[in-house]
Each structure stands twice: as C-alpha cells, then as structure tokens.
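[1] how does the following fold in three dimensions:
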Amino acid sequence: MSQNTITLADLIENVELGGGSVITSITELEPAAGPHASVAPAKFVDGSKSVFAYENRYIGDSAQKVVLIDSKQSELNRAEAAIEQGRQYGDEAAVKIPRAVVTYKTENGPVEYTDMELSHRIFDGHFRAGRVDGKPITENDQYRALRNCTPADMSALLNTAPAALLFGAWDSTRKSNQVRLRSALVGEIIGVLADQDPGAEHRQARRGGARVDAVAASVKLAPKDMESLVNDQANELSPGNLKKNRDAIAAASKAKNKDTAHVSASGIGLGSIPPSLEETGAVACRRIIRSWVLSLATLRQLRFGTDEKKNVAARALLAALGLNAIARAERELYIRANCDLIESAAPVVTLDQRFGEKKPFAPLTVEHTDQLLLEAIENAKKAGVADWNGQIFNVDGNSSIIANATAEDAE
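    All right, here's what the predicted structure looks like:
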C-alpha cells in the first residue's frame, strides 16, 4: 500500500505550539554477511581498557541485553558529514545551507573546516581562536551577535550557522551568557545480543590483529643505524613516536655489550607484528535496530523574535533540514570496519499526533527531502525570517594551532 510523503504543510502544522512531539524513522538492520556474522560495536575508553557499552532495553515484550553499535554523537556526525558531502557534490538544497568556515594555511595549501565538522559548531575552539579581517573573532560584530543569541531570538544563528540549532551546540568556555542548545535530532543503532544468559556481555568474541612484513619478520638495527633512519623521518613522525624511538636508541647506546645492543625498528613500521587477541572483538546479535528521533517539541522552544509566523517558518525550515539529514545519513550504511550492515526492511517513518495518535509516512529519501528543504527555504524567505543562499562566515585559523597539531590521541 502506498504511503504519503511528509509535506511542508505537515511540518508547519506540527511546529506550531501544541503540535506533535516527534517524527521518528525506525529501521530493522542485519549483518550483511547473514545472521551468522558478528558485528563490531562502538568502542569506549574505560580507564586503560577499550570496552563496549551494554545496557538493558525493552525489546518487544521483555527487557533484553543490548549493545550500542553506534552512539548518538556518532550518528549525528554521520548526518552532518552526509550534508557536507552533498554540498561538495553541488546538490541544490545542500549548497543553500549557510555555514561558517575556519581556514588554516598550511605548506600544502589552505585546509577548511566547517561548523558541521567541528564538535561545538560555531562555538568550537577553532573558531574562537580565529581572526576575522585581521582581528580576534571575539571583536567581530557578526560573531558577537551569534554568541549573544538568546532563547527569545536565534535569528543570527539561523542565518549564519544553523547547524547549531539542529544538532546542538554549547559555548562552553564563555564565562557568562553561554549559548546552550540541545540537539533536536537524535540517532543510534543498537544490537540485541544473541546470548541473553547472565554474564553474556563478559563472554564476547575476541579478535586478532597482526602485521606481516614481506621483507623480514624482524628488523633490529644498531643504534647508529636506527638513529639515522629516525632522523631522516623526524619531520614525519609524531612527537610521541619520535621520543619513544629516541629513548630506545639512547638505552641501546648505553649498553655494555655494543655488539648485541640493537633497537627494534617496529616503531617506524619495519618488521612483522605477531597476531594478538583483543578483548573487544565483535558480538552476535539476534536483532539490530536503527532509530532517529526529530524532536519537534525541541524546535518549538526556539524563537526568532516576537512574530509567531516567523517562528513557525523558521522551525519548519530546521525540521526540513533535520529530515534531510536523516535521509542522507540513512542512504549510506557505512559504520566501521567489521560492521557491515544492510536493511532488513524499509524504514518506518511516523509522526506523533498527540493523545496516542500516530500518522505513518513513506520512508525518507534524499530526493524528496531535498525538495522539501527547498520549499522550506522559500517559505522562510517569504516570511522574512531567513534567506539561505549558501552564505559563508569566513574565519582565518590561528597558525599556531595547525603548526602544533598531531594525529596522536589526547592524553
């Protein structure tokens, strides 16, 4: 049976005060290789260990153990990246979304980061450390207007960096009057464990990793030879790796028996690494569920002045952007290595109509939600609350930050 697609009229009706609470999109997934395959959930740091996140959820008619395959933060990052990818491909709707860009100058040319890529959006440290027209960004009137937004009027953010209004943001380092916005869009993927017996989460599969060097299984060099190799690559090695190798060279140089004092070259990628088992490998799931929730109730907390028609048009615009984000994120089921999934059935899209009533809609597609977003952009323009034409707020990145950036994990 055919289903209706969500229209702008549906959004307008439900972002008015007293409208429905949420729009949801729920999809049953399964391992791409079949039910016999295990999947790699998200890993989290607990002290010095990597762990999976387990919890009890109400599945069907009983409480069951589940594992978090993809977290809220990760799912939102995928949605943001999908929108940014659409802009890069020149999609008509995506290119109209206003954004802020911080540009770092490097020896290989300029490198750009948008407010959809940085974790605190327009209030991220990379923006706060930047400059506009040669002056600190905090002296720029346009940026000060963004930081001074209040619940009564978010117009400056809507027309400069709307990602903050949909995905959430926090001006966390400001001493007072911090802008705090919860995310109106939430997503996650969970897996219901195949093994529901007590202690199942402690009996997870372990996976091995190794490296094979086709030239030599082991490469151990005299200190002076190792030092020569390390010095040649010093500008390419991370500070931690460089220090570790130089400490090993210094220790070998001090050894009493110079003939047998050698340094392993594994730290610069030479030689094999024997297979070893990690505690966190993969899990078997009897069911995998992806959920998206777009909170219309959250959008209704946003105001853009005292004109309620403008408020409604702005909220409908953000709702359309949220649906477009869901559609784009759902289009590419790319999670991580050893976590290849496919859809078992079409997403079930539902609008809450209050008092227990729900209205089903057809699955969200990029083509439909692009058109919906374009209509919402035009509607907001007519209402005089937003004019999205792909405008960019450009910020020059602080050169000292990029000069001292490394790929090493934070301590």
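[2] only C-alpha atoms from now on, for both contacts and neighbour counts.
    OK.
[3] so the most centrally placed residue in the chain, which of the three states?
    Note on the chain: the residue nearest the mean C-alpha position is residue 77, at 1.7 Å, using CA atoms, centre = their mean. Judged by DSSP: H, G, I helix; E, B strand; the rest coil, the three-state class of residue 77 is helix.
[4] next, the contact list for it, please.
    residue 117 (CA atoms under 8 Å, 6 or more residues apart in numbering).
[5] for residue 256, see how far away it is.
    Between residue 77 and residue 256 the distance is 54 Å, computed by CA to CA, to the nearest Å.
[6] I'd say residue 29 and residue 340 touch.
    No - using CA atoms under 8 Å, residue 29 makes no contact with residue 340, being 10.1 Å away.
[7] those two: who's more crowded?
    It is residue 29, of residue 29 and residue 340, that has more neighbours when counted by other CA atoms under 10 Å, with 21 against 17.
[8] what helix or strand is that one on?
    strand 22-31 (DSSP states H and E).
[9] what's that strand in contact with?
    37-39, 287-297, 339-352, 363.
[10] so which of the residues you listed are in helices?
    Those of the contacts of strand 22-31 mapping onto helices are 296-297, per DSSP state H.
[11] how about this one, so we can line them up?
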Amino acid sequence: MNLDLQTLADAVAGTAAAFRCITGYQPVGGPSDKVFPPTYDGGKYATEDRIDPKTGELRQCVLLDSVQSQTNRMELALLEALRANRVTLPLLVTRFDQETLPKKFVVSSLEAPHRVADALFRDSLLDGVKFRDSEAGRVLDKADVRNATGLFGLCPTALVFGLWDSTGPRGGLGAKFQRALVSEIIGYDAVPGVNTSSRIDPAAIEKRAGPVFRTESGDWTLSATDARKGKGGKPVLYKPNSRGQDVIYDPAGNKDVPDQGRPSTLNHGNVTPDIAYARDNNNRIQYETRIDERGEEVKVRPRIRGGFTISRAVQTTTLSLAVLRRLRFPLDSAVDSDHQVDLAARTALAALGLAAGTLAREDVDLRSRCHLFADGESAWQLLDRPGEEPAEFVLDPDAALDLLTVAIQAAKAAGLPWEGVIELSPAPELVQLVQRSQDLTSKGESEAG
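    Take a look at the predicted model:
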C-alpha cells in the first residue's frame, strides 16, 4: 500500500503508536561470511543475549550498528538528499575556510553532534553577532515541547532525532526534546571468529637496521648526531615510552635496540603473521577478564578482534507518533496553539522521519568488512489498533521524499516557518583553537580535548 499525505496525517491525528520498519539482511558475501561490528573501549564488541522473535528462544547477539550511529547515518542521508536538490531543509552551516587553517572544512547541523545546539555554532557568528545572541539563535532559549515553532523552522531534525541544549546559557537546564526516531542493527546467533594480521615490506627493512632517532622537529633520522638530545646529552629514540616519556639510547648500555627505536615505529619492516588482538593506545594486548571467588578481577584470555559469523542481521526502526503529539506549535507569539497547525507540523516531522529511515536503507555498508544486503523489500508498518494486523506501506526513497515535500508545503501553508540555509562564520577564537589543534595533529601530538 502507498502512503499519501492524508493517510499520514490521519495516523498522526489518531491514536496510532508508531511506524515500524523491520528489515532483514545478510552479509554481501553470503550467510557464512564474517562481519566486523564496531569496537568499544579496550577493543570490546557489544554482545548480549536477546529473545529471537522467530523462535522465542535466547540467542547470542552482537550490535552491528548502535542507535547513535544509525542516527548519524540517517542525518547524513538527509544531507546528501539536500545537496542533490532532492529536498529542501533548514540547515545551519559554519565554514572553517580561513586562510590560516591548514585543513578547511564545513560543519552543518546535520553533522554536528549536538545538532543546532552544538558548541561549534554557539561559538560562531551570524552577521557579526554571536549566534546564540542573534534572532535565530535565541529560538533555542525559548524552545520547549509547548513551543517548538521556532525550532521547527530552524532545525526540524532536532525534533525528530532529539536535542539537549546542554552547551547553551542554561547549561543542563537547556531545552530537551525526546528522540522520536530510533534505529539499530543487530546480528543474531553471533559466533566469534579469529582474524590475523601481517605485512610484507617490499623494501625488506630489518629491525637491526636501526636505531631510528627523533629530531628536534619531530622527524626521524639514523644519525645520533642529528638526533634530539636527552639526559646526559644522549640521543632520543624516535618513539616515546608508554608514559609519553623520551627514551634515550646509549650504545654502551643497550645491547639490543629498545622497541622505541625500531624501524617498525616508522611503519617500515615486516609484520610477523599473528592473531589480531585488541590493544590499547600503548599497543598492549587487552584481556577478557572475570571476577574470581575473592572478588578480584583476573585475566582469562587475550581479547581477539576476529569479527563474527551470524545467522542474519535485523534492522529495527521505529518512529514514535506519541512523541510527536506532545509537541505544540503556537504562531505569532501566541500562548496557545491551533490544532490544525499542530497537525501540519507533526505530519511534516513524521514525513521527515520516514524519509530519513528510508534513505538510510539505500546504503548499509557500515564499515570495513560489514557490508549488508537486504533480504527483501522494506515496508513501514503502522501500529494502530492493538490486536489487529498493522497496515503496511511501501516507501522507496523517491516516494518518501515526495511525501516529505508535500508535507513541508502543507506546513508552510499553515503559517509555520521553514528556513533555508543559514551561513555562520566561526569566531576568531574558535578559528585559533581549531588551528592550534590542526598544528598539533600534524606534529603527531594530538590528544582528545
């Protein structure tokens, strides 16, 4: 069944709980091919037992794409549609294209972590005025579920994907909007595998060809004379130790060249074939652990980054209409909102969520060695009356964008704002901060803020 604007508006105006889309996938290499999930702190995969809806039994599952990651993919899918002129959306943009920056880039409200409330926009200027002090920026100060009109016109995706204005003047008391669109991809019957790593150096550089030293400029040299000098005037090896300290080299006291002076620190030389273990930032192998009978954590075995084979992958996307119904959209500084205006805004937001969820399904290449292919056509189910089979609607990307376009037109006809692209420029202090960070990165001295 096709989904038109009237059907969508009726669903939003009624008592339906949500739209739901469940899509099954296999790896592009086939059911027996291995997939590599995202890794978390310490090289861990996110695994858990879940109930298989097909059998009702517990199954070992692995998270292939989290809610946060799926949200980012949906936002980027909308951004690509906007860039291709397939849809018109309000967009906040700040351009880091100043001559002083070695690396130039652009950040939009569909890319920034906190969307329109991101610190990058807070620290940017609109026509020479701090964004949060401008007329557009002050929208965030007044926004809440009872008055989402300004935010609808400035950044409607914030009302679909959620927002917390924690970087603004009110800090943690800033505007909060619940996420209406949620999606994740899970792999069922996850069996951990083994992965190997190796490298053959065509130049056949041996570790005994070192030591390599660090110069004052941070480059490398084989000359102890040209090397940076440490304690006692001794040359400093190229790589610091695990504590970030310089390692000096004394030929008389060092029978073997320490690891910090091997050519491998420059990515030269062979890498002996080995199991791909999870390692920390200091290249130390991480271990699976357990709590023993004394309550102490003990190592069990090395943690292997070997991916998984799975029986199937399932993507579940839900769009909560209940969340959208809580939003009010008063016009012209009125205290109360008009029901028809509320309905037009909520319907447009629902269409925006459906479009985002549909567009993101065009590309399910999640990361290296985790490319999925759908088992069949996706359909959105409308969860309306309990106990009844949900109505199903087929939406391809073009149909989803057409639906969004007519919903936007209806919202604008109801008097709701719908901005275009708003161009900001980063404040001089922000440009300087970015420049310093880029300089440190180019010197290999980067560290999380």
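[12] circling back: in structure 2, what stretch matches the strand holding residue 29 of structure 1?
    Aligned by TM-score structural alignment, strand 22-31 of structure 1 corresponds to residues 18-27 of structure 2.
[13] that stretch vs structure 1, mean deviation?
    Compared with structure 1 after the fit, stretch 18-27 of structure 2 shows a mean deviation of 1.1 Å (mean CA distance after the TM-score superposition for structure 1).
[14] buried stuff in that stretch?
    18-21, 23-27 (16 or more other CA atoms under 10 Å).
[15] out of the residues you listed, what pair is the most spread apart?
    18 and 27 (28.8 Å; CA to CA).
[16] list the contacts of the longest helix belonging to structure 1.
    Selection of the longest helix in structure 1 by residue count, based on DSSP H, yields helix 308-331. Here helix 308-331 of structure 1 makes contact (CA under 8 Å, 6+ apart) with 8, 11-12, 15-16, 75, 78-80, 82-83, 158, 162, 165-166, 185, 292, 294, 296, 299-300, 302-305, 364-366, 369-370, 372-373, 376-377, 379-380, 383-386.
[17] quick one: that helix aligns where in structure 2?
    Here helix 308-331 of structure 1 aligns to structure 2 at residues 339-362, judged by TM-score structural alignment.
[18] where do the helices sit along the stretch 101-250 of structure 2?
    Using DSSP state H, counting those that start in this stretch, the helices of the stretch 101-250 of structure 2 run over residues 119-122, 139-142, 149-154, 157-161.
[19] can you list these in TSV and add distance to residue 301 of structure 2?
    Shown next, in TSV, are the helices of the stretch 101-250 of structure 2 (distance: least, CA to CA, whole Å):
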stretch	distance to residue 301 of structure 2
helix 119-122	42
helix 139-142	50
helix 149-154	51
helix 157-161	40
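[20] before we move on, the earlier item: let me know the closest of the buried residues of stretch 18-27 of structure 2 to residue 189 of structure 2.
    residue 26 (12.7 Å).
[21] for residue 374 of structure 2, see how far away that closest one is.
    For residue 26 of structure 2 relative to residue 374 of structure 2 (CA to CA), the value is 7 Å.
[22] number of residues surrounding residue 110 of structure 1?
    10.
[23] next up, the contacts around the closest residue to it other than its chain neighbours.
    Excluding its sequence neighbours, the residue lying closest to residue 110 of structure 1 (CA to CA, 6 or more residues apart in numbering) is residue 104, at 5.6 Å. For residue 104 of structure 1, the contact set (CA under 8 Å, 6+ apart) comprises 110-112, 396-399, 402.
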